[in-house]
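*Asks:* The amino acid sequence is not available; the structure is as follows:
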């Protein structure tokens, strides 16, 4: 399918309307809003990390309403079972007296799924999301069922230092297109939040887009062009996160392992989504740099020395971007 310049301009305007409508309800959190939209456009999943009470759940609910998508929430707890997510087969008694198994769908069968406090469940239960996130299917009792389109998992988690949390398995972390850090609001934002939530006025959200338009926009993202030199720059960034490459001393010293191929794919997908939001049909180096931290921060595992010295993935990604220049082979 071929799209025109006018098509990209029009979809950019529509997406600006989406952001504006979300902004009527969500105060601040500009980066969280933007990258959540990028993930939707790139047909991926997002992980939002922040302290309790910062509006992560409210943000995801708001996005689903503005995009007019079916929504379900899964509250992850230590006693949550995999069947509580995917569904289970129930015995149904027929009119003729016979019995048959009927599949009762779980909350995963929605277009937008909120996995709330995902790191409070056990790894076994967390892994129940893996197939749905990666293959967009769920297999129960040997029968494979397709998810609706579009399908997104937007998960929230509390910082791992908090009591009663379980680290996400590496395989599941890699399924998330990006990891978004939700920051504490500023003084001005706190004042505005308090005014809105303690006053008598209630805000009604408008539905700006629908599932059909989103699937169309996802196809437009795939058609966004990326020049070979831009792609090579992205490859060099990802390659430089590997300690065995011995390209950057800090990476060799503090990183146990870096990003894999899925990280590179995610980098390109989000860069294309950012270009689409800006109304462009080609990726710029600014697009790649802008999405690098959210894409790579959960794909860099620090070693013991890095943890002991208080290094962060974001700091090391900054070093990578300062070191790797466009046109420089790694």
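*Replies:* Cool, got the structure. Since the model is a prediction, treat every value here as computed from it, not as a measurement.
*Asks:* hey, let's count contacts and neighbours off CA atoms from now on
*Replies:* Fine.
*Asks:* in the helix or strand containing residue 191, what's buried?
*Replies:* Per DSSP states H and E, residue 191 falls inside helix 187-198. Residues of helix 187-198 classed as buried by neighbour count (16 or more other Cα atoms under 10 Å): 193, 196.
*Asks:* Using neighbour counts, pick out the buried residues of the helix or strand just after it.
*Replies:* Downstream of helix 187-198, the first helix or strand assigned by DSSP H and E is helix 211-223. For helix 211-223, burial by neighbour count (16+ other Cα under 10 Å) applies to 211, 214-215, 217-223.
*Asks:* ok, second structure coming up, stack it against the first:
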């Protein structure tokens, strides 16, 4: 057994036996077998020599391996969900383009044949360099403001992305904001207090006209996907949830989920949200109509997080308070 190719195998956020998931979902009898597969794949398609496979983390139909190479640590990420393969290829094109626009992202490394996402034997694989930095600390107001400014900057660049159209056909949201809020209230909010539902419905009915244009957005901007160094955002990670949506929906969602990582998701304080919005407005000031909609959308996104039954991390108190 070659110790350098025997990774630690873990689940990212799901409970359960990681080795059973490695076998049942990905077809590997052991961590060593998975490590050897990764090494052979990167050598064959990228010409990269893998000296060590240190860790494999899984979630759903995705797996992520940290590998050591002569050029430094890299990340190999693969999916066994064919329905996502076209989306992953488009996301790889978008992130590669963003890197060319000087946006700090973890861009894919092209394979020998130029592909950014390689499909082989029923698997879709991408390779990236490891990005340096620490996950966003929401206790640091300077970093929270920097994160807000990064969302605004990222949205501005994505608004002119030449590869947005194809991804948009896969992910476009075609309903207006008011229709979406009311539709959710009618279909998914029955566990919430009547007063909370009536309040949100009344605010949506009294909102300004919905003339907000959709565009390509990251849509999973939160602590787990934001690396910081010093007082700046060093990298925005994981564009796999990228989609066409209203920028204010993304801003509201990011503000509500900003502190979440992998386990025990909980809300941030109103003060953290205020710092985040101040950072955003330092780049992209909001109009009066924007501000009115943002208030509605934050309440909507916060209420969406209130679970049925037990609420150990306090989403209900935050959203209903």
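*Replies:* Arrived safely. A quick note: this is a predicted structure, and the numbers were derived from the prediction, not measured.
*Asks:* Let me see the TM-score of these two.
*Replies:* TM-score of the superposed chains, computed with TM-score structural alignment, normalised by the length of the second structure, equals 0.25; 158 aligned residues with a Cα RMSD of 7.6 Å.
*Asks:* sorry, back to before: looking at the buried residues of helix 211-223 of the first structure, which one is closest to residue 187 of the first structure?
*Replies:* residue 214 (35.0 Å; Cα to Cα).
*Asks:* Kindly reformat the buried residues of helix 211-223 of the first structure as CSV containing distance to residue 291 of the first structure.
*Replies:* Output for those, formatted as CSV (distance: Cα to Cα, whole Å):
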residue, distance to residue 291 of the first structure
211, 25
214, 21
215, 22
217, 19
218, 17
219, 20
220, 19
221, 15
222, 17
223, 19
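*Asks:* From what I see, residue 91 of the first structure and residue 104 are in contact.
*Replies:* No: Residue 91 of the first structure is beyond contact range of residue 104, at 10.0 Å (criterion: Cα atoms under 8 Å).
*Asks:* residue ranges of the strands in the stretch 151-300 of the second structure, please?
*Replies:* 215-217, 226-229, 232-236, 243-245 (DSSP state E, counting those that start in this stretch).
*Asks:* could you list every residue that touches residue 38 of the second structure?
*Replies:* Neighbouring residues of residue 38 of the second structure by Cα atoms under 8 Å, 6 or more residues apart in numbering: 53, 65, 76.
*Asks:* Does anything pack onto the helix or strand containing the first one? Which helices or strands?
*Replies:* The secondary structure element spanning residue 53 of the second structure is strand 52-59 (assigned by DSSP H and E). Here strand 52-59 of the second structure is seen to pack against strand 8-11, helix 18-26, helix 31-46, strand 62-69 when contacts are counted using 3 or more Cα pairs under 8 Å, 6 or more residues apart in numbering; DSSP states H and E.
*Asks:* how about the ones you listed, which one is nearest residue 226 of the second structure?
*Replies:* strand 62-69 (17.1 Å).
*Asks:* Would you mind listing the buried residues in that closest one?
*Replies:* 62-68.
*Asks:* circling back: can I get the strands of the stretch 151-300 of the second structure in JSON lines with mean neighbour count and distance to residue 119 of the second structure?
*Replies:* As requested, the strands of the stretch 151-300 of the second structure are exported to JSON lines (neighbours: other Cα atoms under 10 Å; distance: least, Cα to Cα, whole Å):
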{"stretch": "strand 215-217", "mean neighbour count": "25", "distance to residue 119 of the second structure": "25"}
{"stretch": "strand 226-229", "mean neighbour count": "20", "distance to residue 119 of the second structure": "28"}
{"stretch": "strand 232-236", "mean neighbour count": "22", "distance to residue 119 of the second structure": "25"}
{"stretch": "strand 243-245", "mean neighbour count": "24", "distance to residue 119 of the second structure": "22"}
